[in-house]
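Asks: here's my sequence, what's the structure:
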Amino acid sequence: MALPLLILSIFTIFVAYKLFQRLRFKLPPGPRPLPVVGNLYDLKPVLVRCFTEWSQLYGPIFSVYLGSHLNVVVNSTALAKEVLKDNDQQLANRNRTRQIAKFSKNGMDLIWSDYGPHYVKVRKLCTLELFSMKRLEGLKPIREDEVTAMVESIFKDCIEPENKGKALVLREYLGMMAFLHITRLTFGKRFMDSNGVIDEQGQELKGILNNGIKLGTKKSFAEFLPWFRFLFKAENEALAEHDARADKFTKKIMKEHTLARQKTGNTKNHFVDALLTLQKEYDLGEDTVIGLLWDMISAGMDTTTITVEWAMAEMVRNPRVQQKLQEELDHVVGRDRLMTEADIPKLPYLQCVTKECFRMHPPTPLMLPHKANTNVKIGGYDIPKGATVSVNVWAIARDPAVWKDPLEFRPERFQEEDVDMKGTDYRLLPFGSGRRICPGAQLAIYLVSSMLGHMLHHFTWTPPAGVKPEDMDMMEQPGTVTYMKAPLQAVPTPRLPAELFKRVAVGNV
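Replies: Reported below is the predicted structural model:
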C-alpha cells in the first residue's frame, strides 16, 4: 500500500503546484504536460528540430516541462535580445543536472557556475589571461602544427593505391586534430609520437573522454524525475567512478607541471601552467583549476570537430562555393606555399564561409541553458525563478523574416551585409551573448577558419561514388551538441605539390 500512496501523494503535490503556478504566473503557451513526466513523452530525439516545429505551433516563446522542471524556449531575435541583453543578469545562472553538477564540481568551473562573485572572478581570469590576444598569438604555432599534421595524414591515406578515388571518413581526422590541439593547449602535451602512436597517458585521456560521452548521451529519467533517483544506484556509481578517474588523471598532470616549474622556473603558454601560476593571485581552489581545465577540453574539442565537419559537408554539397573559395585561396596564397593564419584577414570569402557555417550549423543549437535567479518577464510572459530558458539559435538561423533564403548555404550574404558573430547581433549567436558569452570565441574562429582554409587549399572534395550532393544525409545526431547523424564521407583530390603536405612541427610552446 505504501507505494500507491506515495505515487498518489506525488501526483497530488504536482497537480497542486502546477495549478498554483498557472494561477500566479502568466506562463508561455506550450504542449500540455502530464503529471510527473511533463512533456517527456512528447519529445522527439533531435530536440532543436522538435522545438522549432513547436515554435511554429505555439509561437516564438513556449513552455515545455522536462519532468516537473519548467523550460522556456525562445525562437526569435527579439526574444533572444530580451534574454541575453535586457534581462541578462536575471537569467545568468545555470541549470545543473545531477550529472553536470558532478562533472563541474557543483559549478566551481566557469561554464556551469551560477552568476556571482565566483563567476566574475573566473571569467576575468579567462578573459585577461587564458584567452588574451597575447596568449592566443603565442599558441598559434600549435594550431598550425596540428592543422598541417591533419592535412599530412589525409594526404598519406588518400594517395595509398588501395584508397585511390575512395571516400574518407572526415570525422576521424577532424576528431584527432581537435584532440591533439586542445590537449596541447590545456595540458601542454602531445600524446602522440612521430609514428602516430598515442602514448599511455593519451590512451587514458581518450578513455576518460569516451566514457564521458557515453555517460552524457545516456539520458536518464533520474535527471528529470528526482523523486526516483534512488532507483538509479548503478548510474550514480558510474558517475562517481568517472569523476574520480578524471580527477586522478588531472592531478597527475598538475603535479608534473608543478615539479617542472620548480626545477626550471619556466612557465609555458598552455592553460595548466597558466592556472597553476595564477592560482594564488586569483584565489582558485583545486576544484576550480580542475573544472576549468575540463571546461577547455569539453568546449574546445567537440565544437571544433562538429563545425568543420558540417562546413566540409556544405563544401561537398555546394561545389560552386568550394570553387569560389579555392579561387580566392589561389589568388591570395598561391599554390607554392602553405596558407597561414596571417592570411585569414586577406581571405574575406573564407571568413564569409566560416560565418555561414556557424549560422546554419551552430554546434550548440539551443545554446547552454540559462536559469532565472528571480521572477522575470520575457515576451510579455512570466518566467518564474528557477525556470530554465533556452535560446533556439538554430530556429533563428532558419527564420525567413530574418534571413533571405535561410535554408540555402550562401556565404555571399555576409558580403552584402556585415554581421557580427560575437554576441552583438542577435541574428547570429554561435558563441552566445552577454555575461555568458564564450570567452574562447576568437580561438574557435581562428581554428575553424584555418582548418577550412587548409582543407580547401590542399584538396578538392567530392561525394563518394554514386552519391549525389543533394542526397547527402544532413540530419543532426541527438544531443546538446549536434554532430552529423551520418559521419561525413568525401573523396579528397590533392591540388598542391606533394612537398606542401608535410606537417609544420613545433616543440613545446
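
Asks: please count neighbours and contacts with C-alpha atoms only from this point.
Replies: Fine.

Asks: three-state assignment of residue 64?
Replies: strand (DSSP: H, G, I helix; E, B strand; the rest coil).

Asks: check contacts around the closest residue to it other than its chain neighbours.
Replies: The shortest distance from residue 64 to any non-neighbouring residue, by C-alpha to C-alpha, 6 or more residues apart in numbering, is to residue 71 (5.2 Å). Neighbouring residues of residue 71 by C-alpha atoms under 8 Å, 6 or more residues apart in numbering: 63-65, 387-390.

Asks: centroid-nearest residue for this protein?
Replies: residue 303 (3.6 Å; C-alpha atoms, centre = their mean).

Asks: thinking that residue is in contact with residue 363, fair?
Replies: Yes - taking C-alpha atoms under 8 Å as the definition, residue 303 is a contact partner of residue 363 at 5.5 Å.

Asks: residue 322 - nearest residue in space that isn't next to it in sequence?
Replies: Nearest to residue 322 is residue 315, by C-alpha to C-alpha, 6+ apart, at 5.3 Å.

Asks: and the helices in the stretch 1-150 of the chain?
Replies: 2-24, 47-58, 77-81, 98-103, 117-125, 133-138, 140-158 (DSSP state H, counting those that start in this stretch).

Asks: pull out the buried positions in the shortest one.
Replies: The reference is to helix 77-81. By neighbour count on 16 or more other C-alpha atoms under 10 Å, the buried set for helix 77-81 is 77, 79-81.

Asks: between these, which is closest to residue 353?
Replies: Using C-alpha to C-alpha, residue 77 comes nearest to residue 353 of these, at 21.8 Å.

Asks: here's the other one to compare against:
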Amino acid sequence: MNMRKDFLQFLLELHENEDSSESSLSTAELKAMITDTVLGATDTTATTVEWLMAEILSHPEAMRKVYEELNEVVGPNNSVEEFHLSKLTYMNAETFRLHPPLPFLLPRYPSKSTTIGGYSIPKGTKIFLNVWAIQRDPNVWENPNEFIPERFLTDDGTSQVHFNQGNNFVYMPFGSGRRMCAGVPLAERIVIYLLASFLHFYDWQLPQDEKPDLSDKFGIVVKKRDTLIAIPKPRLSNPELYN
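Replies: Got it, this is the predicted structure:
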C-alpha cells in the first residue's frame, strides 16, 4: 500500500540524514522550520478566523449579509468550493484591517543611513512597522475601530482589496513591496474558505445570546483575551452535505 508522506515526515527524514546529505537538516534548522510553520501559518490563520467569527457574531446585520452572499454564491444544496471564494467579497478584508495577523511586521534593517519623516535612521537599525496602528489611523480610516465590511466594496458589490499593491501604505496586513509575506495567496484562501464553510453549514449562536468580548491580549500574534465560544446548529436541509 503506497502511503503519501506528509510535510513533517519529509522533515524528519531530512533530519535523520543530517550527516550524510547536503540537503539534510540540522536539529536547529528542523526546529526553526516547524516554528515558522506553526507561528507563521497555523496560529495566525486560526486566530484570524476566530476574530472574524467574533466580529460577525457581534454584528447581526453583517451576519445577515454574509448568509445572503453564501446563499447566492454557494447555494443551499452545495458545499463551499475553492472556485466560490473569489465571489465571496463581503467578508474578505475588514478583519485583516482590524486584526492583522501580526501587529508588528517583521523587522527591517536599512542597508544605508537615511531620513524618513524628519527622523534620522542609521544604517542597520532594527525597524518595526506598527501595522495595527496604521490600519486604525483616524486620519485615514473613517470610524477606524468599527467593523464595516462595506468600506472595501465598490458600488457594484465587488471587492477593492489589494494585498499586493507595493505602494499601499495604509493597508498592508501582510507587509508591502518585494519582501511582503509570500503566503498571502494561501492565507487569504484558507481564512475565507474556513469561515465560509463554518457559516454556510451552520447557524451560530452565542451562549444565552451574550455579546462576545472583543478585548485582545498583546503578543507576537494578537489573540482574543477570552476564547470565543459559539453553539452551531445545522443550517442546510440536505443531510448528505454533512457526511
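
Asks: what's the TM-score once they're superposed?
Replies: For this chain pair, the superposition-based TM-score is 0.83 by TM-score structural alignment, normalised by the length of structure 2; 228 aligned residues with a C-alpha RMSD of 2.5 Å.

Asks: the residue nearest to residue 64 of structure 1 maps to what in structure 2?
Replies: In structure 2, no residue is equivalent to residue 71 of structure 1 according to TM-score structural alignment.

Asks: can you check residue 379 of structure 1 too?
Replies: In structure 2, residue 379 of structure 1 lands on residue 117 (TM-score structural alignment).

Asks: so who does its match touch?
Replies: Applying C-alpha under 8 Å, 6+ apart, no residues qualify as near residue 117 of structure 2.

Asks: distance of it from residue 161 of structure 2?
Replies: Counting by C-alpha to C-alpha, to the nearest Å, the gap from residue 117 of structure 2 to residue 161 of structure 2 is 27 Å.

Asks: what stretch of structure 1 does stretch 134-149 of structure 2 fall on?
Replies: By TM-score structural alignment, stretch 134-149 of structure 2 lines up with residues 396-411 in structure 1.

Asks: quick one: the strands in structure 2?
Replies: 114-116, 119-121, 202-205, 216-217, 223-224, 231-234 (DSSP state E).

Asks: residues contacting the fifth one, please?
Replies: It refers to strand 223-224 of structure 2. Outside strand 223-224 of structure 2, the residues touching it (C-alpha under 8 Å, 6+ apart) are 47, 51, 214-217.

Asks: show me which of those residues are buried.
Replies: 47, 51.

Asks: got JSON lines for the contacts of strand 223-224 of structure 2, with distance to residue 81 of structure 2 too?
Replies: Output for these, formatted as JSON lines (distance: C-alpha to C-alpha, whole Å):
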{"residue": "47", "distance to residue 81 of structure 2": "22"}
{"residue": "51", "distance to residue 81 of structure 2": "22"}
{"residue": "214", "distance to residue 81 of structure 2": "30"}
{"residue": "215", "distance to residue 81 of structure 2": "33"}
{"residue": "216", "distance to residue 81 of structure 2": "32"}
{"residue": "217", "distance to residue 81 of structure 2": "34"}
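
Asks: what span of structure 1 lines up against the helix ranked longest in structure 2?
Replies: Longest helix in structure 2, counting residues (DSSP state H): helix 184-201. Using TM-score structural alignment, helix 184-201 of structure 2 lines up with residues 441-458 of structure 1.

Asks: sorry, back to before: which one of the contacts of strand 223-224 of structure 2 is nearest residue 105 of structure 2?
Replies: Distances from residue 105 of structure 2 to those, taken by C-alpha to C-alpha, are shortest for residue 47, at 16.3 Å.

Asks: relative to residue 464 of structure 1, how far out is the counterpart of that closest one in structure 1?
Replies: By TM-score structural alignment, residue 47 of structure 2 lines up with residue 306 in structure 1. Distance from residue 306 of structure 1 to residue 464 of structure 1, counting by C-alpha to C-alpha: 20 Å.

Asks: what do you get for residue 249 of structure 1?
Replies: For residue 249 of structure 1, the distance to residue 464 of structure 1 - C-alpha to C-alpha - is 41 Å.

Asks: more neighbours, these two?
Replies: The residue with more neighbours, out of residue 249 of structure 1 and residue 464, is residue 464; 19 against 14, by other C-alpha atoms under 10 Å.

Asks: these two touch, right, that one and residue 491?
Replies: Yes - using C-alpha under 8 Å, residue 464 of structure 1 is in contact with residue 491, at 6.0 Å.

Asks: report the contact partners of the equivalent of residue 161 of structure 2 over in structure 1.
Replies: When structure 1 is aligned by TM-score structural alignment, residue 161 of structure 2 is paired with residue 419. Applying C-alpha under 8 Å, 6+ apart, we find residue 419 of structure 1 in contact with 425, 428.

Asks: equivalent analysis for residue 318 of structure 1, please.
Replies: Taking C-alpha under 8 Å, 6+ apart, one finds 409, 469 in contact with residue 318 of structure 1.

Asks: aligned to it, what sits in structure 2?
Replies: Counting by TM-score structural alignment, the partner of residue 318 of structure 1 is residue 59.
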